[in-house]
Every structure is written in structure tokens, then in C-alpha cells.
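Novice: here are the coordinates; sequence isn't available:
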């Protein structure tokens, strides 16, 4: 995959073209509608027929690995009495899967399946004159191809970000059908790569819908508190809202209106030759979003016949020495890591109920922060953190065994970064863009991630750039973190597992950390505890040992002056195909403070009490 240069911000996500090897099969370009979840839509969620294709997936790929547009994609039906033979398939009589949802937890025979599953759904459609209709896909893991009425519409690589495909030309009045092929097979040059410690949930894991917009439509907007060189509460900067609106297909001079009635903002701007309108307006009154006052404002954007309504909070985040400042005041980040795993029912998290259960667990430990690892979570999650006043770290899945020497892999990473930023750039709770987790310290990796961090900063200068590091130099009890990636980061995440993967819990008492003068977050630490398994403080896999490890970790963290945040690994037990100790793990990483059914372990009370009465990090 390569990117074609475009003129408007983040337009790379709308300008994907195929490699030369696939030039003969070019499909319409994709876009990404900011605020898609706030637009009226025709939902295609629900029951989709599905067929499983075992490797080598000959219905999806030809002998050269190119995508086929025949066979299953055509959605023909077998004629059992006469006529031409189809490819021996029939969606109409096939079983169904729920969309959104992963296939692994819906069909017991697919629990460990990694490969191609085909989806099909019929739907009715009524065209509207002067309108364009997009097929919106919240996420499909990992590679996906979509056909509408037998014609290829678009394809996408990456399992955790949304995309929108212009289906206008392929739709017709009345009955239509969509076919999707989703391939979760892992490859070395994928992001993430071959081996990772979380479950490879395949399928249409987030919402699918049809979104209809005018011919000239708002596809991108950024509405934020103005981010200048300095910030002081009560100043004009603390009341100035700024950003841009992009109107696809608009002529220069098109009028754009941005209204925030409750804040007294009614601004007008006009598009330039690229369809972009920049604006700046001082609010008459503006309560800043914070963890104690998660104020969201109704924002109305209109251009011509199109309009979008959103809920946006306004805040300022920046670094001052080793401090993290929220609205000009230093803040300590107290939270936990969380995978996009559905509490109780299991599988990929996608519903409002899933997000509320996650927020409930965060509230139970008195958290004001969550690391959404190791990939962008459902947009409902960042909407939930906005509403709950919980700060968030969002990450793309560059995890360990990435081919950092490959320009093609870097291009994929840039695309995923842009898609993550573009979707959540108006979420007040998201204060960190993370470019990676636990990557090896070598020249290729450092160059790759430094460039990516700079790309993130150039794309969105209003947030902080971070990464979770491993591998400090250890000399007896002296730990020196000198990773050459750190100069590219605003805030550094540090993963370590003293007391579990190395040494004993008490070893943490003797450790001295030597760190640069930057804000740090102890981004991973902890121990596994099988729910309900009890014993002594040094008995492996017990809730008591988990508590002991965390106690000594918190004591060690208090002695590190640069530490500004803690996120124990992990809020809730999650499924992983690499965790195969029967009776103790049963396919789950057991480092959760809660079990996968939200059963609190003893560590929940420890973390809650620690965060409430004696936090392990200070704001300054």
C-alpha cells in the first residue's frame, strides 16, 4: 500500500491507492467521516449470513494472491435442478452471525479460527436525489473487502479503525445486498505482526451502516480549545475555540457555520480552494472539561445542505518539565490498562453496556485515567471517557515484532495513526497518542518510531505523544532508562514486571531508577492471580501474591520523582491464545484486578484505597 499526497489535513486516510501489483483491480477511494456516529444512518447491524473459508481461501484470492471478484462475491444461488454451476455455496440458507461482533465467541467451532469468513446481508434502499451514500464500517479485523450488488466497493487493512466507502453508484432502488470477506490471518508485515499477547478476534467487530450526505458534505472537522504557546486559566486563550471544517466537493468561498449555543459561539468561515475553512472564535462563557467537571457542549456545524451535531469538551493539555498540566494545573494520572474485551459476555467490546461496565470498574478503583491498549478501541469507549471525566491513552498496534525496516510497514503505520487521530481528534478525554508498545531498541525501530511520533505531533499538536518502553539497563539494583526513542516523546511510558517475570516483590524495595527529566507513567506492572485462588503473599497465582506485588510496586513508584501516572496491568482478565496453563489461566491473561466476569480480586480494594488515600504519584 502507498499513499498519494492530498491537500487537506489527514487526507491520506481518504487517498489510499493500491500497489502496482493490484493496479488492475483498483476500487473506489475510501474516506473517513468524522463524527459518523453522530449522523443519521440506516443501520445494517443485526444478522448477517456467513460462510467459513478454510485456507488457502481460494474464493477470495487467486493463485497470485490477488482479490477475486467472482465466486462468493457475486452472491449467486445454486440451481439444484439445472443451469450453470456456482462455486458450491449459498448465503441464503447459511447460518447467521450478529454484527457487530467477533466470530470467535459466536460460533464454538470458530473460537480459535484465524482465516477468511464471508458475510452477506440483504437490505432495502431508497435513493435520494443530489445525495451520496457511504457504507460505514466501524472496524473489520484484519483485512476486509466489500462488494455491493456484485461489484467491488472497497477494501481496508487494519482491524481497529473505521472507514467509509462511497456506494452511491452501486446502489439501486429496492432490494440490494452487500458481501464482505474478512481475513484475520496473521502475517509478518501486518500491524500487529505474527505474535501478540491478546486475542485475534476476527470479523465485523463494530457497527456497519449506510450514511447518506449531500453531494457537498462535511467529512472532517476539528473543534478544540485554541492551543497556543502558553495557557493560563481565565485568560482569553482559555475561552478561544479554534479549528477547521473541511467540506468535500465544496467550491472556494463556501460558507461554513460553527455554533456552540451554550458557550455563545456563532462563527462563520469560508472554504479555501481545497475545501477547508479555518476559524477562531472567543466564547462568551466556557467551562473547561476536566476529570472533576467533564463538561461537554453541543456543537453544530453546517455547510450548505449538510450539518453535523457533536458533543465536545474543551481543555488544554501540555508538559512543563516533568509535570503534566491539564488546563494549566498539574495532574497525577491514576488508572489502569484495559483491553477492548467485553466484560461478562466476553469477546470484542462494542456496545454501550460494555463501555459502561468498563467505566464502572474504573470508578471502583477511583481512577481518573485509562490506557486503552494496544489498539484504538470502539468510539463508544472514547465517548464514554469523555462523559465520565476519565483521561485516556490511545494507541496503534505497533507491538514488538514489527518489521521496522520496511517502508511499506511504515506507510501502514502512518495510515493507522491518521485514522486513529482523525476519528478521536475531538474527544477531550484523549490526551495521549501512543505510537507503540514494548518495541526492541535498535536503529531501525528508533528511526521508524521517531518519524511516526513526529508525524503524530505534526498531525495533532494539541495532544501529547507517548510510547510504552521496555528494557532499561540494569546494574544490580540500579535501573537506567536511556532508550534513544525518548527525545521524540512528550511523556514516557515504562513497562516492568518486578515480582512476576523477574525477582520477587520485595526486590522492588531496593531498586533505584535513573530517568531523564521528563514526565513518566509506569504503564505496566503487576502479577497474575487466578480469581478465587488464595494462599500466602509469596504463593504464585494467588490473589494475595498479586496484592503483595502491587504494594511493593506502589512503594517503589513513590520514590521516582518523574513519575506522574500509574496503570497496573490490567483492569480485567482478558483472553489470549498464548496463556495455556489449565486451571490457572484457561486461555486468559490473569493479571486483571477484576476477572473477566467483573468479579473483583483482593487487589481492587488495595488499588482503590491507594489511589484515594496515598496515591503512588504526585502531580508535582
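Specialist: On my side now, so go ahead. Note that the structure is predicted; figures quoted are calculated from it, not measured. Numbers count the residues shown, from 1 in each chain.
Novice: all contacts plus neighbour counts: C-alpha atoms, from now on.
Specialist: Noted.
Novice: can you tell me which helix or strand residue 210 belongs to?
Specialist: In this assignment (DSSP states H and E), residue 210 forms part of strand 208-214.
Novice: let me redo that: residue 452
Specialist: Assigned by DSSP H and E, residue 452 falls in helix 443-459.
Novice: list the helices and strands that helix packs on?
Specialist: helix 407-424, strand 430-437, strand 464-469 (3 or more C-alpha pairs under 8 Å, 6 or more residues apart in numbering; DSSP states H and E).
Novice: Alongside the first one, take a look at this:
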């Protein structure tokens, strides 16, 4: 059965994959929207040692490195070669690498993500530190490189497995995963890499689309040695058509310009060039930093014309109402945990979501690898980005969330696939929202901070229940009874009744003083049907000791297919909802409520899933 289903997957997304094949980046550049030619991955085997007692303060103090680890896989993962899921507070990494030190260029060291606190040395010299387990950091290591011979890179990581006042997402604080919590992620879990740049170079860029004006705002920051007379060339193309070829002077190390794209005045062209899941049209960009005619830095990038927002009770894409059909994606793999096995695995997850008929994913409690966003941009998949939660409310926790959330928004702002920001989920980390002003203020602060850092996208202050400041009201409801859902959200229920009632867990949908103001209402978690396809019986899922976990259980494939179809039909038919997010994409350890197994094999024929997800209100009402 598994091979047949896999054949259906291949058939379902064959055309999408073919369309994207010309964009395939075999080298899997880690920062897809600011690409250079000269870079080198430092992934692979590293020396490794635990330091639970924190005996060492400098890599030179370590006499023996008893273990080897495969970077970038967490120490808890099988793929790392360590596979130790015990409690470890600290560890060290070390490896050699070769790079030529020259006076004509700089060498930048990059880390995609290290959980949770990292300190870095090169050739025994301390070069940088970073706090936050889900966002990138980098530093210039040129001045500490040896003039010849190998360079030595050492990394110290501190990650207390039981500390609850740091953003940790779904990482369990107990020794063994239980309920909806999964194995911990410690240490390096995204690519480590170096790149060579000019002594004056482009540090960052940002794209902001303006569909209504057929324009883009382009921002760039230039750092390094001060050079007079700098300019920047920006060329933008859609396939073979040149849309812009501009040149700007660099003022105070920055460029901030609105680029009006060449418009032939044909409506069909305007419609054709817009980005959507159905037509993921990207605009390729070449950016050159110049001094006179000399090119100091050249980078490749891409962007897209697309707009997102809300209008009354509907989500809007490119100025038109758009029904969101999302699936909850935890972003774990059995052998590599939070880290992807490789770039192909990230691409395959995007293809599978589309093959099942969904137009987007809600990345749950994870800031996903930028390469996933790259494939979502290329292949056409919407992404809700959600901040991993802390599980205690403290000043330290809020400060850490604010810092890391700001870094995540900065990293992913330019990706057209990202359409919504979610700083809090189900009141995690702010458990007393109904009664404690500081908790309410935290949600309000993160909502308004997010709107300040990015005024172009909707923000959900707290997804699930107890909404206050929010652009969309997200409801989580795992009631397995279809009639209950119809009665609860059907047309005979007034808005006042809906928002006065309590929901699962005894939670209210909106806080006092925050009545429904006409925002879109979406069922952003539902389903959760556990169906275990492994060769053993699915036992009772109540309690943390059960073999599998889910919100309800299906014993056979036909029952699972029928219940899934009925749930999707009921939610699609409910006019109240302008979108939904089904739980979930794939099985994740003991949580066996995925449409796919943890190895990404469909549990029922993918055509059945796609047929259910593809239903529209018009189709259902016409059939009725």
C-alpha cells in the first residue's frame, strides 16, 4: 500500500516539480534571497564532547574530544551519530577548515541556528556569541585567520533542557516525549558556512511589494571599509522580460528606493505576474555594488508581487477574497528531529502539502529553515510563521521572545510565501490572560511590535482562544462530533452567542474588552485523528503512557478517510470560517494524527485527501 500511495504522490505533483526544476539549487545556498558565488559549507563531521558540569571556559582547556558528531543534526538525533536524548546542559564542537586569508577580501562565518546559547572561537580567539535557538547569526573572522594551514573553529553550546523561560516550542522538558511534546533539540541544527566578500559589501537587503502601484520597495545596507562614490545597480526580471534596471547612490551606507516596474499596460500581464499558490511567479534580481565601473559585490536575489491582508470578515490575497486551506506542520523528522535530513526533504514536504490540495501550512512552534521558505516561494505554498513558545511568564522569557521574534521577522520579511505572523499560541507562556494585566500587555505588545516591524501582513496576537489584539480570530476545536461543530458554528448561532460561549479547556474565544470587531474567523486547529499504520494495534490514546497520542482514534483506513472527509466538508460548508488549518501534516513521534506517516507516506490514497481539501463552498452548496 505504501508504494502505491507514493506513486500517487509523484503523479500528483509531477507538473509542479517540473515547473520548479529549472530553479533547483544543487548547492542549497543557506540564505536563498542573498546569494553569492564564493561560499563553503562547514557541515559534516566535527569533534564533540559533553560538558554538563561546565568545566571548560575556553576550547584550549579541552584535552580530549571523545565523540564525533555530524553537523547540522541535533545531538538527540540518530543522524548526528550521538543520538543521546538524556539531559545535557552544555557541550562543545570543534573542526578544522581551510580558507585562504587575503587582504583583498573578508571572510564571514554564518550559523543558521544553534539551540540555545552559543559562543564561538576561531583559532582560539573568541569571535562572537548568540542567544536564541531559532535564528541566524554571523561574524567577520578575517582578522583571526591563520595566514596558512588549517583554521580551527570551536563552538560552546549551553541549553538547559528543563529551563522553561526560554522559547523552546515543542521540545519536551521531561526525559521522554509525552502527549504533544517531542524530543529536545540541542546545539547546531542548521547549516554552518563561510563566504568570502569584498572589504565593502552588501550586508542585507529587503523587498516590499506594492501590487496596487506595480512597484517594489528595495532596501539595502552596505558595511565594511568606508568608500566614497558608491552606487548600487538593481536589475529585476520576470523570466526573459526586463522590468527594472536602476542605479542608486549609496548614502550613509543605505539604499531605500521605490522601484516602479516596467508595465506594458496589458491587464493579462499584470495578472500573470502576481504571485499566488496557483501561479508562484517570482521576479529574479541581480544587485551590484559598484565604485565607478568596478563591481565590489554582486548578489542574486528574488522577490514577488503579491499582497495579503484582511477586509471585513475575509482574508485577501492580491486584493481578492481567498479561502485559506492550511495544514498544521510540526517540521520534525524521525531521524533528524527539528533539522531537515537535507534540502530535498524540505522541497518534498512543500510538494506533499500541495499534492494533498492544501494551499498553505501553519508552521507550528518552529521558525523553519529558510530553504523551506525558498521552496514554498518557488513552488507556491502559503506559510503562517509562528514563534516557539516559552512555558513560564517571566521578564526574562518576554525579553527573550521579543529579541528572537524580531530576528525571525527580519530574516523572513522578504519571503512572499509568508503571509501571517503568530507571536503566541494557545496562551502558552501567558497562561493568565483573563486575569493578569501583565500577560495581556505581553500579547498586546508583541502584536503591535510585529505590526510595527511589518505593517504589510496580518498578525494573530494569540492563536486558539483568549484573543485580544488580533487581525484574525483563530479557534482551536478538536471536537470529533460533526454535529457539534455544525451546531456550534452554524448560521443559527449569533455572533454574541458564539463569542460568549466557552471552548475546549474552558477557554473563552475573546477577552473582556475585546469583542469581535468583524475580523475573519478561522478554525486554525481541528481534526487530530490518530490512525496508526504501524504493525500494531492503536491503543487508547488517553494519558501520557499510551503508545500513540491523538485527539480521537480511527481504527481503520476507511474510517480515517470517512471522518477526514466529513470534517473538511463541515468546516468548508460553515460560512463563518474564512479559512482553516487541519491537524496535521505528518505523524510526529507519539502523535499519530498525521495525514502522512512520519516517513511521509500517505495513510490513505492522496487523491482522496486532495478531493476533500479541494471542495469549495459553491460546490457543496450546489450539490445540496
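Specialist: Sure thing, it's come through. Quick caveat: nothing in here was measured; it's all calculated off a predicted structure.
Novice: Any chance you could compute the TM-score here?
Specialist: Taking TM-score structural alignment, normalised by the length of the first structure as the basis, the two superposed chains have a TM-score of 0.77; 519 aligned residues with a C-alpha RMSD of 3.0 Å.
Novice: about what we covered before: counting by contacts, list what the strand holding residue 210 of the first structure packs against.
Specialist: Where contact means 3+ C-alpha pairs under 8 Å, 6+ apart, strand 208-214 of the first structure is packed against strand 42-43, strand 131-137.
Novice: Could you give the residue range in the second structure aligned to the first one?
Specialist: Translated: strand 42-43 of the first structure. Counting by TM-score structural alignment, strand 42-43 of the first structure pairs with residues 40-41 of the second structure.
Novice: mind listing what's buried in whatever helix or strand residue 549 of the first structure lives in?
Specialist: Secondary-structure assignment from DSSP H and E places residue 549 of the first structure in helix 543-558. Going by neighbour count (16 or more other C-alpha atoms under 10 Å), the buried part of helix 543-558 of the first structure is 543-554, 556-558.
Novice: against the second structure, where does the following helix or strand past that helix fall?
Specialist: The helix or strand immediately downstream of helix 543-558 of the first structure is strand 563-566, counting by DSSP H and E. Strand 563-566 of the first structure corresponds to residues 577-580 in the second structure, going by TM-score structural alignment.
Novice: Strands of the stretch 251-400 of the second structure, residue ranges please.
Specialist: Listed in chain order, the strands of the stretch 251-400 of the second structure (DSSP state E, counting those that start in this stretch) span 254-260, 283-291, 294-303, 308-311, 314-317, 320-321, 324-329, 360-363, 382-386.
Novice: what comes into contact with the fifth one?
Specialist: Read it as strand 314-317 of the second structure. 276, 306-310, 321-324, 519-520, 578-579 (C-alpha atoms under 8 Å, 6 or more residues apart in numbering).
Novice: Please apply the same query to the fourth one.
Specialist: For strand 308-311 of the second structure, the external contacting residues (C-alpha under 8 Å, 6+ apart) are 315-319, 419, 456-458, 471, 519-520.
Novice: ok, now the third one?
Specialist: Strand 294-303 of the second structure is contacted from outside by 32-37, 197-198, 200-202, 207, 282-290, 414-416, using C-alpha under 8 Å, 6+ apart.
Novice: ok, and the closest non-adjacent residue to residue 135 of the second structure?
Specialist: Closest residue to residue 135 of the second structure apart from its sequence neighbours, by C-alpha to C-alpha, 6 or more residues apart in numbering: residue 113 at 5.3 Å.
Novice: Can you classify the equivalent of the one you found over in the first structure as helix, strand or coil?
Specialist: Aligned counterpart of residue 113 of the second structure in the first structure: residue 139 (TM-score structural alignment). At residue 139 of the first structure the chain is in coil, as set by DSSP: H, G, I helix; E, B strand; the rest coil.
Novice: does residue 139 of the first structure really touch residue 160, like I thought?
Specialist: Yes - using C-alpha atoms under 8 Å, residue 139 of the first structure is in contact with residue 160, at 5.2 Å.
Novice: and the match of strand 42-43 of the first structure, how far from the first structure on average?
Specialist: Mean deviation of stretch 40-41 of the second structure from its aligned counterpart in the first structure after superposition (mean C-alpha distance after the TM-score superposition for the first structure): 1.9 Å.
Novice: contacts for that stretch?
Specialist: By C-alpha under 8 Å, 6+ apart, the residues outside stretch 40-41 of the second structure that reach it are 191-195.
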